[in-house]
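Q: Predicted model and sequence follow; I will ask about them next.
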Amino acid sequence: MLCAATFAAAQSAPAAKPQVVVLATGGTIAGAGATAANSASYQAAKVPVDKLISGLPELANVASVRGEQVFQIASESFTNEHLLTLGKRVAALAAQADVNGIVVTHGTDTLEETAYFLHLTVRTDKPVVVVGSMRPGTALSADGALNLLNAVTVAGEASSRGKGVLVVMNDEIHTGRDVTKSINIRTEAFKSPWGPLGMVVEGKAYWFRAPVKRHTLNSEFDITKLGALPRVDIAYGSGNATDTAYKAFAAAGAKAIVHAGTGNGSVANAVVPALRELRAQGVQIVRSARVVGGGFVIRNAEQPDDQYDWVVAHDLNPQKARILTMLSLAQGADSKTLQRQFLEY
């Protein structure tokens, strides 16, 4: 039995800080401009992770933080191989008992794709938070420092567990499934069509909803079992569209083509015959939509998907549809399985 003095000491002892690892991959959050006035023109991926962490002493108030430099690239150059390398490192860290949360710093151009990939493949309930910035740290009103502090705060909070991979930007907490970059020059660039999960206000996370689609521990995908990912390409629909891009992608080895269609994933009459022919040759055809801000592609509306054996991407945008399609085909899925997965994930 504890004596009164021992009990009082235990009650007054400060709680142990969460252990958070920052995995750096480059991007604007590690960028530098020529002057403080350069917020949109700068060089990405210049500042190493140790300098990012040491330049933000406030991090020590919310967690015990250490960093690893996984890559130092601008995110438009993120390849499938980068996704696999990063995902396996995140999974390895998540399996360590001495790691409570993981933050991935990332360029904003493909941040949403990486976040969704991790959301689908890392089998953990520990918080994994992806973060970037819209302005380099050298700019007036740079947003990276607060974004990183907020990301570490969320990664270290027990309330963040089990919510899948999160994206923290501009004081908002988004699910990696929904969030997308909708603006390219303002700090409120990242939006979710169904709204954020919560907010970070003065060092505390406030939650308003939780994701209901399958992810992380409930996912049938597992980063530790993934090898090379099959080629999946995106072709953009527009007025006066032709079948040139679709045929070229298939000839180059694409196992699936995501059609970024107008409206309800519509396909121009001039393109339909080529897509039917490609499907007959074994190429999966996925109808997504280029529209921004919500809604989803309805199966057997605009096109007879059942008849053509095509798949609809539901509410996933083309770039996220590519991620899910790659993972599905890596496991040898047929069109029926792929369609199920689009509805469940």
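A: Alright, I've got the coordinates. Model, not experiment: these values are computed from the prediction.
Q: can we go C-alpha only for contacts and neighbour counts from here?
A: Noted.
Q: ok but Arg287 is inside a strand, no?
A: Yes - assessed by DSSP: H, G, I helix; E, B strand; the rest coil, Arg287 belongs to a strand.
Q: That one - how many residues pack around it?
A: Using other C-alpha atoms under 10 Å as the criterion, Arg287 is surrounded by 27 other residues.
Q: Structure two is appended below for comparative analysis:
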Amino acid sequence: MMADILVLTTGGTIDKLYFDALSEYKIGDSVVDRLLAIARVKKPFRVQGLIRKDSLELDDADRASIVKATAEAPENHIIITHGTDTMTETAKALAGIKDKTIVLFGALAPARFAESDATFNLGMAFATAQIAPAGVWIAMNGTIFPADRVRKDRAANAFVPV
């Protein structure tokens, strides 16, 4: 049976690991499978690990691989985990894909932290993928934004409409 929803993981803060205050972060294995299991999601989905980078380290080749994986996926509902700093750049690269609902989301604190927004944002993205029309969307801060009408406000540490 084909999955209804594909979740592509690309790294970002959601999957960061910190070992102690003096350590550099590292992008760990994706936590998405575990978060969806904890949430008892029954809607058929498939998780595909694609990239494990901070979004500031993503380059044009990485974005091209995200676009290719999204365009070639048999699923029409796609969720992409992504670092928040360059999420809107990747959303622009995905804008040419038609007839698919694509939702990017991330976290402002790693999912492994107790007070992370990761689980909530994943839930918002999962719901958006099911009900939003075809197009590219960003699910952050309790809001669903059309991807071409949002930006990250670094001072507020939040996504805001433009």
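A: Thanks, I have the structure now. Note that the coordinates shown come from a computational prediction; the quantities given were computed from them, not determined experimentally.
Q: Any idea what the TM-score comes out to?
A: Here the superposed chains carry a TM-score of 0.87, computed using TM-score structural alignment, normalised by the length of structure 2; 158 aligned residues with a C-alpha RMSD of 2.1 Å.
Q: Which strand or helix spans the counterpart of Thr153 of structure 1 in structure 2?
A: For Thr153 of structure 1, the aligned residue in structure 2 is Ala127 (criterion: TM-score structural alignment). Assigned by DSSP states H and E, Ala127 of structure 2 belongs to helix 118-131.
Q: gap between that helix and the chain center?
A: Distance of helix 118-131 of structure 2 from the chain centroid (C-alpha atoms, centre = their mean, to the nearest Å) equals 10 Å.
Q: helices or strands next to it in the packing?
A: Identification of packing neighbours for helix 118-131 of structure 2 by 3 or more C-alpha pairs under 8 Å, 6 or more residues apart in numbering; DSSP states H and E yields strand 77-81, strand 101-105, strand 135-140.
Q: How about residues contacting it?
A: 5, 14, 35, 77-79, 101-111, 138-142, 144 (C-alpha atoms under 8 Å, 6 or more residues apart in numbering).
Q: Tell me which residue lies nearest the centroid of structure 1.
A: The centre of structure 1 sits closest to Ala115, judged by C-alpha atoms, centre = their mean, with a distance of 1.7 Å.
Q: Counterpart of it over in structure 2?
A: Checking TM-score structural alignment: Ala115 of structure 1 goes with Ala91.
Q: That match: helix or strand, and which one exactly?
A: Using DSSP H and E, Ala91 of structure 2 falls within helix 87-94.
Q: check the fit of that helix onto structure 1 and give the mean distance.
A: Its aligned residues in structure 1 lie a mean 0.9 Å from helix 87-94 of structure 2 after superposition (mean C-alpha distance after the TM-score superposition for structure 1).
Q: and that helix, how far out from the chain's middle?
A: For helix 87-94 of structure 2, the distance to the chain centre is 11 Å (C-alpha atoms, centre = their mean).
Q: Over to stretch 60-78 of structure 1?
A: 15 Å.
Q: what's in contact with it?
A: Residues contacting stretch 60-78 of structure 1 (C-alpha under 8 Å, 6+ apart): 17-28, 44-46, 48-50, 53, 59, 86, 106-111, 152-153, 156.
Q: How about the contacts made by the match of Ala115 of structure 1?
A: When contacts are counted by C-alpha under 8 Å, 6+ apart, Ala91 of structure 2 touches 104, 136-137, 147-148.
Q: run the last query once more with 10 Å
A: By C-alpha atoms under 10 Å, 6 or more residues apart in numbering, the contact set of Ala91 of structure 2 is 63, 67, 80, 102-104, 135-138, 146-148.
Q: Which members of those residues are the farthest-apart pair?
A: Arg63 and Pro146 (18.9 Å; C-alpha to C-alpha).
Q: Please identify which of those two sits among more neighbours.
A: More crowded of Arg63 of structure 2 and Pro146, by other C-alpha under 10 Å: Arg63, with 19 against 15.
Q: Leu35 of structure 2 is in what secondary structure piece?
A: Counting by DSSP H and E, Leu35 of structure 2 is part of helix 32-38.
Q: Which elements pack onto that helix?
A: strand 5-11, strand 45-53, helix 118-131 (3 or more C-alpha pairs under 10 Å, 6 or more residues apart in numbering; DSSP states H and E).
Q: can you tell me which of these comes nearest to Asp153 of structure 2?
A: Closest of the helices and strands packed on helix 32-38 of structure 2 to Asp153 of structure 2 is helix 118-131, at 17.1 Å (criterion: C-alpha to C-alpha).
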